[in-house]
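**Q** only geometry, no sequence info:
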């Protein structure tokens, strides 16, 4: 399957202009026979805390979802994108996957709002793990700050052979972005697709660095400092073959890890003289 990454300079809080950008990218993706095109986090709004004007309803009440469904059908392409959904007095930062037939396949709500950037003040965290089947792909969905929580990826990769990470990740943390994407691919022996925005937001620069990483941690293709599409053909058999020959997952001690996470592990302190036998 041919996977495409649409790196965008998202116009902050301007859905109309961003729709024009998205449509141009979809036209290009159609010409390149891309099967799945993945867009950055909060595709039509950017990283907005202005929920009053930017928030939308659930799947059946969202104008953005209705528009993307129409475009998926028009351009005969599966699409993954981000949007803001209302949830009480807060929002949900969502990743939605739409089939080329114009139907919603799945919706994932970001589990880890970015507290360092005040996202958690405006957005509620999701509480579900989402997997989506698309042909021979089993896709795990994650968003931006989720990348720093490896447990999420271990859970998804129990079945997923490819995991999406859509993001608004600044250039100043570029090294962390690339390192974590590679680490998640190596740890989980699966493809990792990281799609980031590019351009300026206020005084912050986003260099993009969207990339596809193979199960061994190698960057297959990447794009920095410009808008555009990159793509590659994914061979899922590589995931199955690696997992069968290099049985990392079978060697995991999940029950022991849970015990460690939920228990108070004593510290062996050199200042204590309990081992003094003199």
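**A** Sure, I can see it. Remember, it's a predicted structure, so these values are computed and weren't measured experimentally.
**Q** CA only for contacts and neighbour counts going forward, please
**A** Noted.
**Q** got the residue ranges for the helices in this structure?
**A** 15-31, 51-54, 63-75, 119-122, 150-156, 174-188, 237-245, 254-262 (DSSP state H).
**Q** Relative to residue 143, which of these is closest?
**A** Comparing the helices of the chain against residue 143 with Cα to Cα, the closest turns out to be helix 150-156 (11.0 Å).
**Q** Would you mark the buried spots in the closest one?
**A** For helix 150-156, a neighbour-count test (16 or more other Cα atoms under 10 Å) marks 152-154, 156 as buried.
**Q** Let's have those in CSV, adding distance to residue 143.
**A** CSV is the format used below for those (distance: Cα to Cα, whole Å):
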residue, distance to residue 143
152, 11
153, 11
154, 15
156, 13
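**Q** Just give me the closest of these to residue 74.
**A** residue 156 (31.0 Å).
**Q** gap between residue 98 and residue 216?
**A** 29 Å (Cα to Cα, to the nearest Å).
**Q** Excluding its own residues, what touches stretch 124-141? List them.
**A** With contact meaning Cα atoms under 8 Å, 6 or more residues apart in numbering, stretch 124-141 is reached by 87, 90-93, 95, 105-113, 156-157, 159-165, 236.
**Q** here's the one I want to compare it with:
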């Protein structure tokens, strides 16, 4: 049940960009330049999946320790901008390699979510360990569900049981499947009566795959609040209205008729 709701608005920034293939330092420098104008201008900054390397199946060459350089960089950027930052990076833990989404706040708090659904068409499951826990973060009065790329195709895992107001999907989603990406982002917003942000990369990666971006911000009715032409780089901020979300949920309470079930991972 949607028994609680946000009481204040939330400024969300989507960063759609090219990525330097297998060059963490270059990507950090590039992204730091993009984030500099955001100081005190937003509440949340969303980066793409594997934003330091591109979507690589060579974790043995690229993985960082759990408290590695990229996490420290994110903490520094969060403190400087005054905003939470989220994105995923290749990490090695005690059990193997993870496609790990980090969530960091200006106050130095950190959370992480390990990608649950590994993209078998790229043999991701042969190189990485799947996550086992779903994460919902409470931040500035909002409950936020962060997920990664292929997770978008699995609506049960994204099901809103009254526990979130904004779902985030970060991705390296190829241009050849852009219709599915756009359609599913809107579907997740509509069926879950929630805002949805999808942040994808652009450009061509080291394997020759092209990415069209199509980063979107969608309201609970499925209307596009942010949409850009194919392939463009941008850093843009939109304000999510708590009042509009609460009013829509009250006027169209489909959640009251939802089926009840237990999600077993």
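**A** Received it, and whenever you're ready, just let me know what you need. The structure presented is a predicted model; accordingly, all values stated were derived computationally and were not measured.
**Q** Neighbour count for residue 98 and residue 216 of structure 1, which is higher?
**A** residue 98 (24 against 18; other Cα atoms under 10 Å).
**Q** Could you find the closest non-adjacent residue to the alignment partner in structure 2 of that one?
**A** Aligned by TM-score structural alignment, residue 98 of structure 1 pairs with residue 104 of structure 2. In space, residue 104 of structure 2 comes closest to residue 110 once its chain neighbours are excluded; the distance is 4.5 Å by Cα to Cα, 6 or more residues apart in numbering.
**Q** neighbours around the one you found, how many?
**A** Residues near residue 110 of structure 2, counting by other Cα under 10 Å: 16.
**Q** dump the residue contacts of it.
**A** Residue 110 of structure 2 makes contact with 102-104, according to Cα under 8 Å, 6+ apart.
**Q** tell me which of these is nearest to residue 175 of structure 2?
**A** Using Cα to Cα, the contacts of residue 110 of structure 2 come closest to residue 175 of structure 2 at residue 102, 25.2 Å.
**Q** Can you flag the buried ones in the contacts of stretch 124-141 of structure 1?
**A** Buried residues within those, counting neighbours by 16+ other Cα under 10 Å: 90-93, 95, 105-113, 156-157, 160-165, 236.
**Q** Surely residue 75 of structure 2 touches residue 105?
**A** Yes: Residue 75 of structure 2 is within contact range of residue 105, at 7.0 Å (criterion: Cα atoms under 8 Å).
**Q** center of structure 1 - which residue?
**A** By Cα atoms, centre = their mean, structure 1 has its centre lying nearest to residue 165, at 1.7 Å.
**Q** Check the gap between the residue mapped onto it from structure 2 and residue 58 of structure 2 for me.
**A** Using TM-score structural alignment as the criterion, residue 165 of structure 1 maps onto residue 169 of structure 2. Going from residue 169 of structure 2 to residue 58 of structure 2 by Cα to Cα gives 23 Å.
**Q** Over in structure 2, find the residue span stretch 3-15 of structure 1 aligns onto.
**A** Using TM-score structural alignment, stretch 3-15 of structure 1 pairs with 12-24 in structure 2.
**Q** Check the offset of the matching stretch from the chain's centre.
**A** The chain centroid and the centroid of stretch 12-24 of structure 2 are separated by 12 Å, computed with Cα atoms, centre = their mean, to the nearest Å.
**Q** What residues of that stretch count as buried?
**A** Here stretch 12-24 of structure 2 shows 12-22, 24 as buried, counting by 16+ other Cα under 10 Å.
**Q** Could I get the contacting residues of residue 70 of structure 2?
**A** Shown in contact with residue 70 of structure 2 (Cα under 8 Å, 6+ apart): 28, 52, 64, 89.
**Q** Go through the residues you listed and name the one nearest residue 213 of structure 2.
**A** Relative to residue 213 of structure 2, the closest of these is residue 52; by Cα to Cα it sits at 16.6 Å.
**Q** count of neighbours near the closest one?
**A** By other Cα under 10 Å, neighbour count at residue 52 of structure 2 equals 27.
**Q** Same question for the one 4 residues further on.
**A** Counted by other Cα under 10 Å, the residues lying close to residue 56 of structure 2 total 19.
**Q** Trace it over to structure 1, please.
**A** Using TM-score structural alignment, residue 56 of structure 2 sits opposite residue 48 in structure 1.
**Q** burial of the corresponding residue of structure 1 for residue 140 of structure 2, as a residue count?
**A** Here residue 140 of structure 2 is matched to residue 135 in structure 1, going by TM-score structural alignment. Residue 135 of structure 1 sits with 8 neighbouring residues when counted by other Cα under 10 Å.
**Q** I'd like to know how many residues surround residue 219 of structure 2.
**A** For residue 219 of structure 2, using other Cα under 10 Å, the count is 23.
**Q** Surely it is in contact with residue 196?
**A** Yes: with contact defined as Cα under 8 Å, residue 219 of structure 2 counts as touching residue 196 (6.6 Å).
**Q** Mutual contacts of these two, please.
**A** By Cα under 8 Å, 6+ apart, the residues touching both residue 219 of structure 2 and residue 196 are residue 189.
**Q** Tell me the spacing between residue 97 of structure 1 and residue 38 of structure 1.
**A** Noted for residue 97 of structure 1: a distance of 9 Å to residue 38 of structure 1, by Cα to Cα.
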